[in-house]
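[1] here is a sequence with its predicted model. Questions after.
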Amino acid sequence: MSYVTSEVKNQCLTIMIDRVDKKNALTRDMYQAMADAIFAVKDDTATKVIVLKGAGDCFTAGNDISDFAEQKDNAHVPETAAFMRALAECKVPVIAQVHGVAVGIGTTLLLHCDFVYATPDTKFVLPFINLGLVPEYASSYLLPKISGHIKAAEWLMLGEPFSAQDAYQFGLLTKVVEQQEIDNTVASTIKKLVEKPTFSLMQTKALLKGDDERITLQMNEEFDIFLEALGTPAAQEAFDAFLNKRPINPEKFK
């Protein structure tokens, strides 16, 4: 069964994360499916907008920890990296429609989108440090740039949930939209973007994303440290505690 669906309609590619029974937690196959969907329209000049959204009651609970922890020789990384590259290098505007929870990459991927709409009840969290890991997807560069060092330090060093209002106040969101209005708000933005001249639309995005090289360097550096962190006793303790549904042993989580 595919847990990611994609559809091109009216010059818009919609990618739906649809693993409702697992809170849309992402596996390596799901990362690859999202990457393939984006790459498929890379040279398709007829597609002018991409929308990312989640089915059910949330956007995504982030990585499927079981799938992540069970991979050997870092087999999870190529699929994740493929999605990261696809979204970061995407030439057309990307809209994220967020509700419920956006955990880990569910939040960091928003830093690479152009429009982000979220419902008032949405909770965001960057829990990497609580797993003995480090920031990903250039978030250690983009988050301070967008929200300032002080707020980025709070979110990344404490790893605690924060609200849609907090996310909006510190620049992560385009707008906070009521649940009953978010579909119409996103549809309105799609329509406006599709009506813009293709050359001007794509070049405006390219000009706004003028620090691609710096972002790529940061992503690569984060990846190297992330892989190193995976082998530390703290990360191994965090994963084992999660998989066995037990509290973390503070003596091993150092």
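    Structure received. Residues are numbered from 1 along each chain as shown.
[2] C-alpha from now on. contacts and neighbour counts both.
    Will do.
[3] name the residues of the biggest helix by length in the chain that are buried.
    In the chain, assigned by DSSP state H, the helix with the most residues is helix 212-230. For helix 212-230, a neighbour-count test (16 or more other C-alpha atoms under 10 Å) marks 215, 216, 218, 219, 222, 223, 226, 229, 230 as buried.
[4] presented hereafter is structure B, for comparison with structure A:
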Amino acid sequence: MSQFIHSEQQKGVLTITLNRADKKNALDTQMYERLCQLFTYANETDEIRCLLIQGDEKCFCSGNDLADFIASANNNEELAAFKFIQALCQFEKPLIAAVAGPAVGIGTTMLLHCDMVIAASNSKFILPFSHVGICLEAGASLLLPLKVGSNRAFELGVLGNPFDAEQAYQYGIVNQVCEPEMLLEIAKHVAEKIARMPDDPVQTSRKLLRSATDKVLEQVIESERDEVMRLLKTDYCQSAVASLLN
């Protein structure tokens, strides 16, 4: 169990808090494994009506712990990050995110799976995959163009242009922008409001809203995974990651 993932169950909401401040909540193997356990628990527990994932009012998630990620890939291990992506894809209940500060890589692509995203005004989003020698993941090659259009998706997902909370709101990636000190309270209120609603119609409507993309999403995620694993072994990726780690 990772010490960097905290969870609390209250009023029908399971709140997951990323708590690795010294690494800006970068996700390593143990954190991914714990996230998978909690997503499975939430899916299988009737009392949980909504899942809320958050950091704090200063930081959401700076993406993968690159040293851990590359070490696992070089050892030909099944990457825990991909297990988490599958858990995101297969999650059946309302999923809310509260975002502040950096949301990098998976810190942004996981938001594309959320039903609602509340962002603090200090949020900074970036998809730097090309710059480190890999490609889009977590179904972003399907979900991002659906959110923002193909041209904007290229700008954000391939060029890796950073964007702020107001731009994310305009692009339809987040539902609401608030002051950082209000973020966690607002997200909690939204999650609890959803949890009080009748479970069957909420989950049925959610399933219907996602039915068109769900039919192809797992196939897209599998293709992305194969390409990421291929690109991780290229000289460019190895060199780019080494320069970042040094």
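    Good, I have the coordinates. In this text the structure is predicted, and so the values were computed from the model without any measurement.
[5] next, the TM-score between them, please.
    Superposed pair, TM-score by TM-score structural alignment, normalised by the length of structure 2: 0.95. Supporting alignment: 243 aligned residues with a C-alpha RMSD of 1.3 Å.
[6] if we can go back for a sec, which stretch of structure 2 lines up against the longest helix of structure 1?
    Mapped onto structure 2 using TM-score structural alignment, helix 212-230 of structure 1 covers residues 214-232.
[7] quick check: the matching stretch compared with structure 1, mean distance?
    In this overlay with structure 1, the average offset of stretch 214-232 of structure 2 from its partner residues is 0.6 Å by mean C-alpha distance after the TM-score superposition for structure 1.
[8] outside of that stretch itself, list whatever touches it.
    70, 73, 82, 86, 89, 133-139, 141-142, 237-238 (C-alpha atoms under 8 Å, 6 or more residues apart in numbering).
[9] one more time with 6 Å, if that's ok
    With contacts defined as C-alpha atoms under 6 Å, 6 or more residues apart in numbering, stretch 214-232 of structure 2 is touched by 134, 137, 138, 139.
[10] in PyMOL, how would I select the buried members of those residues?
    What follows is the PyMOL syntax for the buried subset of those, where burial is set by 16+ other C-alpha under 10 Å:
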select buried, resi 134+137+138+139
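[11] centre-most residue in structure 1?
    For structure 1, the residue nearest the mean C-alpha position is residue 109 (2.5 Å; C-alpha atoms, centre = their mean).
[12] hey, where'd the strands end up in structure 2?
    Secondary structure of structure 2 by DSSP state E: the strands cover 5-10, 13-18, 50-54, 95-99, 102-104, 116-120, 124-126, 163-164, 176-178.
[13] helices and strands around the first one, which ones?
    In this structure, strand 5-10 of structure 2 packs against strand 13-18, with contacts taken as 3 or more C-alpha pairs under 6 Å, 6 or more residues apart in numbering; DSSP states H and E.
[14] now for the strand it packs on, which elements pack on it?
    Right, strand 13-18 of structure 2 is packed against strand 5-10, strand 50-54 by 3+ C-alpha pairs under 6 Å, 6+ apart.
[15] distance of the corresponding residue of structure 2 for the residue nearest to the centre of structure 1 from residue 76 of structure 2?
    In structure 2, the residue matched to residue 109 of structure 1 (TM-score structural alignment) is residue 110. Distance, residue 110 of structure 2 to residue 76 of structure 2, using C-alpha to C-alpha, to the nearest Å: 24 Å.
[16] got a list of what residue 17 of structure 1 touches?
    4, 54.
[17] try it again with 10 Å
    2-6, 23-26, 30-31, 33-34, 52-56, 58-60 (C-alpha atoms under 10 Å, 6 or more residues apart in numbering).
[18] then residue 119 of structure 2?
    Going by C-alpha under 10 Å, 6+ apart, residue 119 of structure 2 touches 57, 60, 97-101, 164-166, 168-169, 173-180, 182-184, 186-187.
[19] gap between the closest residue to residue 19 of structure 2 other than its chain neighbours and residue 96 of structure 2?
    Of all residues not flanking residue 19 of structure 2 in the chain, residue 4 sits nearest, at 4.7 Å (C-alpha to C-alpha, 6 or more residues apart in numbering). Computed with C-alpha to C-alpha, the distance linking residue 4 of structure 2 and residue 96 of structure 2 is 19 Å.
[20] out of these two, which sits in the more crowded spot?
    The neighbour comparison of residue 4 of structure 2 against residue 96 (other C-alpha atoms under 10 Å) goes to residue 96, with 24 against 17.
[21] my guess is the more buried one meets residue 113, correct?
    Yes: with contact defined as C-alpha atoms under 10 Å, residue 96 of structure 2 counts as touching residue 113 (9.2 Å).
[22] which residues in structure 1 form helices?
    So, for structure 1 - with DSSP H - the helices run 28-40, 65-70, 77-88, 105-108, 139-147, 149-158, 164-169, 182-194, 198-208, 212-230, 233-243.
[23] which one of the ones you listed is the most hemmed in?
    helix 105-108 (a mean of 24; mean count of other C-alpha atoms under 10 Å).
[24] quick one: it to structure 2 mean distance?
    Mean for helix 105-108 of structure 1 is 0.1 Å (mean C-alpha distance after the TM-score superposition for structure 1).
[25] helices or strands next to that helix in the packing?
    strand 94-98, strand 123-125, helix 139-147 (3 or more C-alpha pairs under 10 Å, 6 or more residues apart in numbering; DSSP states H and E).
[26] report the buried residues of the shortest one.
    It refers to strand 123-125 of structure 1. 123, 124, 125.
[27] which among those gets closest to residue 153 of structure 1?
    For these, the closest approach to residue 153 of structure 1 (C-alpha to C-alpha) belongs to residue 125, at 12.7 Å.
[28] residue contacts, that closest one?
    61-62, 101-108, 155-156, 158-163.
[29] same thing but at 8 Å, please
    Counted by C-alpha under 8 Å, 6+ apart, residue 125 of structure 1 has contacts 102, 103, 104, 107, 155, 159, 160, 161, 162.
[30] burial of the closest residue to the third one other than its chain neighbours, as a residue count?
    Spelled out, it's residue 104 of structure 1. Distances taken as C-alpha to C-alpha, 6+ apart put residue 126 closest to residue 104 of structure 1, at 4.7 Å, once the chain neighbours are dropped. When counting by other C-alpha under 10 Å, one arrives at 27 neighbours for residue 126 of structure 1.
[31] just residue 10 of structure 2 next, same as before
    11.
[32] gap between it and residue 195 of structure 2?
    10 Å.
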